[in-house]
Structures are given as structure tokens and as C-alpha cells.
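**Q** Following is a predicted model, sequence given first.
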Amino acid sequence: MRALVDAVTAITRVQDDPEQMLEQIVEAARTVSGAEYAALGIVGPDGRTLDAFLHTGMDPATVERIGNLPTGHGILGAVIVEGRALRLPDLSLHPASQGFPPNHPPMRSFLGVPIRSGEEVLGHLYMTNKEGGAGFTDTDEALITALAGQASIAIEMSSRYDKERELTHRLQRLVEVNTVLTTERRVDHALQQIVNAAADLVDATYVGLGVLGEGRDSFSSFIHTGMDPGLVEAIGDLPVGRGVMRAVMVGGRAIRLKDIGEHPASVGFPADHPVMRSFLGVPVAHRGRVIGDLYLTDKRGEQEFTEIDELIATALASQAAVIVTNADAYERERALVAELRSADEAKEAFVHHVAHELKTPLVTIRGSLQALEMGRKGLNDAQRTQLEQMAVRQLDTMMDMVNNLLELASIESGRSPLVLEAVALGPVVDAALTSAPPPEGTVVDLDPCADDRVTADRRYVERIVSNLLTNAYRHGGPHITVRTTSDDDGVTLSVIDNGDGVPASLVPTLFERFVRGRESRGTGLGLGLVKALAERFGGSVSYRPADHGGARFDVRLQHPDAAGTPDVVV
């Protein structure tokens, strides 16, 4: 009993150091039981094999000759599995005995007791070769059982210390990752670092991070680690966010599974994909809105992920959400800046164009008026009339330009009321010819179908036709055809001339403002107005060379039944 007291005293002195406590317990067990050899084994995560083994009684040379330490098989495994003390006068006679490895000293008598914490077996403490060749006694068993209780405390303390150290390491690693991410401007690189950190901190074999696209039905990007490039190539398409990953995002909460295949949402794996068991998935969310998920599979060394693993994965997922959200905001801001810059440039170009276009007729008008003033007495009637007509033509050009600009602005801003109704194209073409009659020597052939009806604003269709006719008068040949054709998708109104057609260099910008040929007498706004008017009620306009030379403009309009019930849009 004195030996036990001394042993407990020695153990108490090192109670703040679990590893030293265990070493003292093994030595104390050998002393109080009178054994030649003593050892203590700690069970690993699988609950059967030994994760640590401490022993006393053998010199280092013998230990080296034996080689590998016990892993918990044979009689040692029986103590763990049965969870009760085992006393044997000759351990070789027990059915679980597996003998000894080469160079191992002979052992006969045996006493082994489980180290327990409640119902859980943490390991075992065992003695062999009782002094004097006798067997171990009830008193020995009681003493070793008491020491096993001390060992249980030490093992739990050691486990707690290990977890605390591991948690401290993980938190430090999280801080390091966060520090690195604050300086990383490339989104894909930042997300890859998060994935790599997750694999490291949570001991996961495979990690993936998917970000939902605009439609939110599949991943637009997917970052992963754990698979070599050859395996990735063999698998083929990357995940798009189905199965359990979808369940994580839809539910908006973490899912931890011992076997992913047992979840009802599991859809299995594609060909050549490695089998995955344990699973941890957490949503990547920002302000309650899920934008993706971070998932980890196959926990190394354990059967499933822990609550601490989930906390760490959630922290990393939050960092990913901030990175993705900030990147989206940055892209939107950059796009807005580019749009504003483009609008500013367009405004400057527009002002420049308007100033230039107004300057030319103003110069002509001024010159005509000055000539009239200076040559009041020296000009004959014909000369005065010519100068006056020149000034009037330039005034008309200026008025056309101003009216077109005002109309364009009204249409593009939506201020101009739009009255949609079923419109018969025949009468509209006739009205357009009345407002824009052909000049002398120009013939317009009409080939409209009386039954061709479209949903549009009658005023706008008439203006479209008159603008296209005026364009043909100015730039086309003496023969113009207006034609309508109908199919299941809509009606096409075509204005075709037999002139020289549009130069190839002008075609890409033909419907932009102030675009015109060198010899053009127009304002360069007519075709832009046609495009704006057509698009106002869901139509379109296009250009292509005519079949036999010349220009062909096609305006595509909707059938009344395709456009739905006529309405008024303000």
C-alpha cells in the first residue's frame, strides 16, 4: 500500500503534464504489482487499434531489436473489445494469443485492465511476468484498476490539451488566411486559397467551392483541390450544383454526413470519380442570400467531420462570400463607370456633330444674306432669287435636323405616347407617299398586300415609310419598290431602289446618328430615326444590297395576334 501512495504522490506532482502523468502511471503500475514489464496503450479514432503506446521494463537495445510497437491485436485487443480486466497465469494459453515477434523477451503471467471513461474504453494498462514467477493477484488487479482510473484522467486531459492546441493552430491559420486574402485582388486566386486552407484546417481529402451564376440554377465557377489533373480530366465536366450540394444551398444551412450516399438528395458520382464517404457542406451566403457552397469530403483519419470542422468551414465560407460579393460589386461599379464614360463621350460627340451640322447651313445662309445685302443694287432678279432659295433650303435643312433630333429624344426617353393598334399597311404606305411624294423622274411601284396588318403605332409606321422613301429619293435610282411579305413570325415591309447601294464602309454604322455618304444632302438622322421608331413598338430594321443592285431596307413588324391585345404605352 505504501508503494501505491508513493506512486499517486509522484503522479500528482506532474498532473499539469498529461504525458508525464501517463509515464509515471506506467512506472507506478510496474512497481506496485511487482511486474517485470508494464505498458499503457491508447486507442485511436477507430476504437480498436492503438494510437499511442508507453512501456517500461525493456532496455532500448531490446526495443530496437523488436521493431514495431504493439498496435492492439491479440490479448491486448481482447482487453479493449471486452472492456474488462483479464488475468492469466500463462498468456500463451489464451485463445486470442498471437505469440511474440522475433527478439521479444518471453512473457507468461499477464494482468490487463481497460482504461475507461464512462462506457467508452480509452485504452488499456497491462503488466507481465509477476516477480517470483507467481500469477497476479486480486490485490494487483485492484491497484492497477485504480491506476487505470488515473490514466483515464490523464488521457482526457491530454486529449483536451491536444484539441485546444489544434483549435489554437486552426484559429491562427484562419487569421493568416484572412491576412493574405485582404491583399489578394484576383478572385479566382483568393477562392483557391480558401479551398486549400479548408483542406488543411479540416483535414479533408477533397474540397470544392461553387459559385452560382446569374440564373442561380448552376455554378458559374467551381474551385477545387485534392484531385490530380489526370483524374479531373478523366471525370470530365465539373459539378454544377446538384444533389447534396443543392440541398445545402436550398436549405441555407450546413449538412454533415458520415456517408454522403445515404442522404436522400444524393445523385451518386460520375464515371472515374473517386468514392466519397464523409461530407461537410456549408452555404456561401451574404446577408442571407445564398450565392454558392463550400463542401469537404473524406475526413482524413476519422469517419466524419466534427462540429469544430463545421465552424471553421463556415468561417471560410463567409470569407468567400465577401470576396465574391465585393468582386461583383466592383465589376458592376466598373461597368457603370465605363457606361457613364461612354455616355459622356457620346454626349460630347453628339454636341460636336450637332454644332458641325448646324454650322454648315448657317454659313451658307449668312453668305447668301451678306451677298444680298452687299449686292442689293448690282444683282438682277434671277441672282437675288437664287440666293434667297439657297438660304431657304439651308433653313429647311436646319429645321429638319432640329425636328428629327427632338423626335429622337422624345422616342428614346419614352416621353412620346405610343398607341398600339392593328394597322393595315396599304393605307399607311399611301399616306406616306402623299406626305413624301416622289420627285420628278422617279417612279414608285407599290406591291403591298391589302390584308397585311401589324400591331404598331400608325403615325410611326407612316413616318418610317416616308423616311425610307426620302432616303431612296436622295440616294437611290429612279425606280423604287415598296413591298410587304408575311410569314408565321411577322410582316416585312421593304423599300427597294435601283441605285448604287450603300458603300460597304458605311454599312456597320448605317443606323447611327449623323452617318451619311460624302455626296449626301441629308442630315444623317433619317435612318437613325427609322431604327428608333421601329424598336419603340417591338420592330426592327435592317439593310442588305438589293438582288439586282441598289439598296434594300427591311422593316420587321409583328402580327396583331403575336403582339397580344392592343394597348397604350405612355
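**A** Ah, there it is. Residues are numbered from 1 along each chain as shown.
**Q** can we go C-alpha only for contacts and neighbour counts from here?
**A** OK.
**Q** Pull the distance from stretch 84-92 to the chain's centre.
**A** Relative to its parent chain, stretch 84-92 has a centroid offset of 62 Å by C-alpha atoms, centre = their mean, to the nearest Å.
**Q** okay, how far is it across that stretch, tip to tip?
**A** Using C-alpha to C-alpha, to the nearest Å, one end of stretch 84-92 lies 19 Å from the other.
**Q** Other residues contacting that stretch?
**A** 75, 79, 94, 97-99, 107-114, 134-136, 141 (C-alpha atoms under 8 Å, 6 or more residues apart in numbering).
**Q** Tell me which residues of the helix or strand encompassing residue 191 come out buried.
**A** Counting by DSSP states H and E, the element that carries residue 191 is helix 187-202. With burial defined by 16 or more other C-alpha atoms under 10 Å, the residues of helix 187-202 counted as buried are 187, 190-199, 201-202.
**Q** okay, pairing it with this:
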Amino acid sequence: MSGSESPHGGPGDFPLPHETRNAQSQSGSQELLRGVWELIERDNGAGDRADVLLEAILAVSSELELDTTLRRIVQAATGVVGAKYGALGVLNPDGDGLAEFIYEGIDEETRHRIGELPRGRGLLGLLIDHPEPVRLTELSRHPQSVGFPASHPRMRSFLGVPIRLRDKVFGNLYLTEKVGGDAFTEADETMVRALAAAAGIAVENARLYERARLRQRWQEATSEIRAALLAATDPAEVLDLIANRAHEISHADRTLLALPQDPDLPPEEVDRLSVSVSIGSLGSGLVGRDLPVTASTCGAVFRDRVPRQVNRLDLGDDAGAFGPSLILPLRSSPETVSGVLVVARNPRATSFDAEQLRLVAGFTDQAALALRLADDQHRLRELEILGDRDRIARDLHDHVIQRLFAIGLSLRNTQGLVTDHEVGQRLSTTTAELQQVVNDIRDTIFDLRNSARHGSELRTRVNELVSESIAETELEAKVRMTGPLSAIPDKLAEQAEAVIREALSNTVRHADANSVSVTVSVTDELTVTVVDDGAGIPTGITRSGLDNLEQRARRAEGTMETTPLPGGGTRLNWSAPLPRPNS
């Protein structure tokens, strides 16, 4: 059937039927019934064909799976009129082409030899532009037909009828090559139009069923995520599950989750999103890619918190372009956004429809809310642990240490009353050991009270250091801190502060910059990155400051490097590994 396509659209010069009928309307249905009844009265053999039509309508209407329903419609249509070949072209969401093409009568080997399936141009597109029945004795004579591709079966007679859902065309039935070589008759057209009316109702029922089942799958996925969040020690562990479920249910080729590098930064201050999760076959190497907020579709969705549906999404030259995509904000409330979810298909795939956008957006909002609640519960548990630590520290200080101190004083007093030298020596040793226990308990109290505060104290010190360094300048500074700051030992934290102080001093004195950013990130190593937009490192100045930073890096078994930026400015990167837990 693809041979009936032409690169040029339009109705041509062939006359079309005089009347356009809505098969779903009451008057149209009555007219079709009247036509079938008149056909039975006029033709003695038409009663048998009416039975065939009735069986076909029942077969089409008995199925709820949409794909199976479409296949049965084509099979029923070819059987009702005795056509050798049949097809159903489903319109795309824009209504200007075919999104699906379900065919009957051509085997798979021939199908592969023919090549690409029709897209809805030429004679097949005639019904798209003018949704009215078309009946031809010789389709090759129609001005819209340009012949057939190689290996395509010969087709002469043609009957095309639109299938409507209420007042909107869903697709078109194409029937060719009536068995026996005859042309399709007016009776054939009447029968197929009646079948198309029933098919429209069957398709609508199947789509309603499919949507209900799809909603159920999204709800089940949301429940699964909530259960996983309850069991997870860290809410971030469930991000992969969110992306996987969205990928599976939406039939995507690539699904991404992009989050701010610093989750504690207010959304209006976020200027970059980082791809944290990437699933699927389309595109590769996307995890860790930065997406600018000010110059990307993902950033626009993050900023205005409004879901978007696009036909093409580009994440950069080396990432390649995606086809139809949904970009959805992770909104736990109308004012709060924690990232974006991207669901993308390949460039030639079918577009998402408005219902899919609504369902995925609802799932994303529910997932974001569950993440937010889980994170709040996680922090609440941390506060409870901190409270328990403070209580234990107070009890140790107020009760245990005081009692041990009293016991130690008692032992000393007893030692003064003992005349035996050996016993006195043992009491002295016991008193010293008891004092050591008191010291150990005091160290434990200090650790209990300060281990949890360490990360927040380092964050405060870095912010104060940056503020002090640029206090008398017009520099605009940004500070980002990511990762478990509490895992940084005191000595390494002091090194990081010294690196930031020296780097900012160089920027203020030599760079002639307008802005500077300081990033402290913790993974398996501590990384300090200072970037300015100044004139770069001047030639002819002493490198004592940079040499000091290199020496600090070597002492910490790390590295330090400075890199000039293409648009002007300098990037300083200083990193050192965190000590292993058993070291």
C-alpha cells in the first residue's frame, strides 16, 4: 500500500463523495443502519453479508487490548468486503500524518523487501486531509498515486473509510484488491462504513481501558517508591527506582534525573543541574553532565516548575539529540523544586500525548513529595540521634564522671591511711588508671557533641572565610558544598580552609575578576575548586602562594592544578583523598 503515496498532498481532480458523515453522531449512525437495511431488502444475498458484518462488529467490540483491537478491525474489514489487502493508519497527535500502520495480507518477508511503512502522504494522505470515504476502480489512475515501490504487490481497486472517535478522526481504513478482480461497490462502502462506526466505539473503549490500566501502573509505581523510601537508609538510594519506573511505563528510550549539585541551595540560586541517573539505550555517558539552568529546556522547567512536552531535545553536541520528550519538575509543592525528570524517545518515535504528560507529571510530583517526606524523616532521625548523643554526653558528664571522681578521691584518702608499701603502690596505680578512664570518657563526650556538628561548622567557616576575603572588593562570590562534610577530618579541613584563603587572596590581588565561585565537594576525596572570570595568572609574579598550595597537596597525598579558561579566568583545583576508615 505504500506505493499509493505521493510526495505532494492535496485532493487532486478526482471527485469525492458528496457528503461528509460523522460515524459517531446519532444521525450518522441512523443513516448507516438505514443503508444496511436497504441493502438487505434490495439484495437477496445481502443478508448473509449482514451476518458477516454483525460477526465482525462483535469480534471487534469484544477486545479491550488496543493493539489487538486495531488488528481485529483490519481483519474484519478485509473479511466483510472480500479484500485481499487491508490496513489501518492511525493518525499522529498533530493529525497530519500516520503514527502507526497496521496491515493484513502481506507476509513479513515481503514487508521487509518493501521497506519503510507509509507515513500518510499521497493517496493515503487524501483521507487525512479530507476524511470522507474514497472508492476507486483503479487506484494507479488517481492523480495522487505515483505507483508502487519494488517488491510491492500489485493493487488495483481501492476503498478508504475514516474511523472517528466522537467528532475527531482516529485513523483510516485502507482496503485494496477485491477478491475476483472486481471493483468495490457502494454496498461494500456501506458495510465498511458501518464497521468503521463500530470500530470507533471499540477503539474508544480500548483506549479508555488502556488509560485506566496505565493510571493503575503509575499508582503502583508510586506505592513501590514510597515503600522503598521507608526501607532506605538514604532517600537518594531510590532515585534509580524512580527513573526506572518512569522509563518502563512511558516506553522511553532514555530517562534522566538531573539534580542541583548542592541540594541545600535555594532553587533561585541554582545555575546548573547535574545528571545523577541515566537509563536507556539512547545516548551514553550522560551521568555527571552539567545542564545550565539559564540556557536549556531542562533549566527552564526547573525555573518555572511547569512540565513541558517537546518534539526534540538537545543536551549538547556530544550527547546527540533526543526525539519526543517530556521534561518534568520534581515538585514537592508549588514553590519547591528539587530537580527535573526527562523521559525521551528516539527522533523517529511517536510523540507523547497530553494524557501521558499529565500522568507522568502526576507520578513525578508524587515521587518528589515522597522524597521530600523521606528526607524530612531522615533528618528527623538524625536530630533524634543527635539528641540521644547529647543526652548520653550529659549523663556521662553529670553522673558517671562525678562518681568516678568521688571514687578516685576516696582511694587517695585511703592510700594515706595504708602503711603497707605494696598495698599503697597498688592503690596509687588504680587511682591513676581511674583518672585515665575519666579522661577517656571526657574524650568520648567531646566526640559525641562535636562529630555531628563538624559538617555544619565547616560550612559556616568556609562561608565566613569567603565573606571576609572579598569584604572590601566588588567581587560577586558563590559558594557550593556537596557531600558528607562531616567525613572530613579536622587536619584536612584546616588544609581546605588554607587553600580557599590563598586562592581567594590571589584572585583579589591579581585576577581583576568580577566574580568568583568556591566549590567544596566530598566523595572518596576532598576537592576544592575556585573559579574566577578574571584576566588569568599574570606573568612575572612570584609563585610562592601557588607553591604553598602544591606543597599542601603533596603532604596530603593529593594534587593541585591551575587551568586557564577559554573565555578568560582561571580554575584552581585542589584535591586530597579522605583517610580510610581503618587508618
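**A** Yep, it's here. This one's a predicted model, so the numbers in the text were calculated from it and none came from an experiment.
**Q** So after superposing, what's the score?
**A** The TM-score (TM-score structural alignment, normalised by the length of structure 1) is 0.51; 357 aligned residues with a C-alpha RMSD of 4.6 Å.
**Q** helices or strands up against the longest helix along structure 1?
**A** If you go by DSSP state H, structure 1 has its longest helix at helix 307-374. Secondary-structure packing of helix 307-374 of structure 1 (3 or more C-alpha pairs under 8 Å, 6 or more residues apart in numbering; DSSP states H and E): helix 187-202, strand 279-286, strand 289-299, helix 381-413.
**Q** By how much does the third one deviate from structure 2 on average?
**A** Meaning strand 289-299 of structure 1. The superposed strand 289-299 of structure 1 is, by mean C-alpha distance after the TM-score superposition for structure 1, a mean 4.0 Å from where its aligned residues fall in structure 2.
**Q** How far away from the center of its chain is that strand?
**A** That offset, for strand 289-299 of structure 1, works out to 12 Å (C-alpha atoms, centre = their mean).
**Q** Residue 384 of structure 2 -> structure 1?
**A** Residue correspondence to structure 1 (TM-score structural alignment): residue 384 of structure 2 is matched to residue 333.
**Q** Its match and residue 326 of structure 1: what is the separation?
**A** Distance from residue 333 of structure 1 to residue 326 of structure 1, by C-alpha to C-alpha: 10 Å.
**Q** can you check residue 311 of structure 1 too?
**A** 23 Å.
**Q** again with residue 312 of structure 1
**A** Here the distance between residue 312 of structure 1 and residue 326 of structure 1 works out to 21 Å (C-alpha to C-alpha).
**Q** Looking at these two, which is more packed in?
**A** residue 312 (19 against 13; other C-alpha atoms under 10 Å).
**Q** residues contacting the residue lying closest to residue 102 of structure 1 once chain neighbours are set aside?
**A** Leaving aside its chain neighbours, residue 102 of structure 1 sits nearest to residue 66 (6.4 Å; criterion: C-alpha to C-alpha, 6 or more residues apart in numbering). Taking C-alpha under 8 Å, 6+ apart, we find residue 66 of structure 1 in contact with 101-104.
**Q** right, and the helices and strands packed on helix 307-374 of structure 1 - which one's nearest residue 486 of structure 1?
**A** helix 381-413 (26.9 Å; C-alpha to C-alpha).
**Q** how about the closest one, aligned to which bit of structure 2?
**A** By TM-score structural alignment, helix 381-413 of structure 1 lines up with nothing in structure 2.
**Q** in that helix, what counts as buried?
**A** Quick answer for helix 381-413 of structure 1 (16+ other C-alpha under 10 Å): 384, 387, 390-391, 394-395, 397-398, 400-401, 404-405, 407-408, 411.
**Q** Looking at these, which is nearest residue 359 of structure 1?
**A** So of the buried residues of helix 381-413 of structure 1, ranked by how close each gets to residue 359 of structure 1 (C-alpha to C-alpha), first place is residue 398, at 9.5 Å.
**Q** how far away is residue 222 of structure 1 from residue 188 of structure 1?
**A** Residue 222 of structure 1 is 9 Å from residue 188 of structure 1, by C-alpha to C-alpha.
**Q** try residue 475 of structure 1
**A** On the measure of C-alpha to C-alpha, residue 475 of structure 1 and residue 188 of structure 1 end up 55 Å apart.
**Q** Repeat that for residue 428 of structure 1.
**A** Look at residue 428 of structure 1 and residue 188 of structure 1: by C-alpha to C-alpha, they are 58 Å apart.
**Q** Quick check: of the buried residues of helix 381-413 of structure 1, which lies closest to residue 215 of structure 1?
**A** Lowest distance from residue 215 of structure 1 to these (C-alpha to C-alpha) belongs to residue 411, with 31.7 Å.
**Q** give me every residue that touches that closest one.
**A** 532-533, 536.
**Q** now swap in residue 371 of structure 2 and tell me
**A** 229, 235.
**Q** Count the residues that sit near the match of residue 384 of structure 2.
**A** 12.
**Q** mind listing what it touches?
**A** Under the criterion of C-alpha under 8 Å, 6+ apart, residue 333 of structure 1 has no contact partners.
**Q** coming back round to it: take the contacts of residue 66 of structure 1 and lay them out in TSV including secondary structure, distance to residue 171 of structure 1 and neighbour count.
**A** Formatted as TSV, those follow (DSSP: H, G, I helix; E, B strand; the rest coil; distance: C-alpha to C-alpha, whole Å; neighbours: other C-alpha atoms under 10 Å):
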residue	secondary structure	distance to residue 171 of structure 1	neighbour count
101	coil	44	12
102	coil	46	9
103	coil	46	12
104	coil	45	14
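**Q** Could you list the buried residues of stretch 358-370 of structure 1?
**A** For stretch 358-370 of structure 1, by 16+ other C-alpha under 10 Å, it's 358, 361-362, 364-365, 368-369.
**Q** Pull out the buried positions in stretch 470-490 of structure 1.
**A** Within stretch 470-490 of structure 1, the residues that count as buried by 16+ other C-alpha under 10 Å are 470-484, 486, 490.
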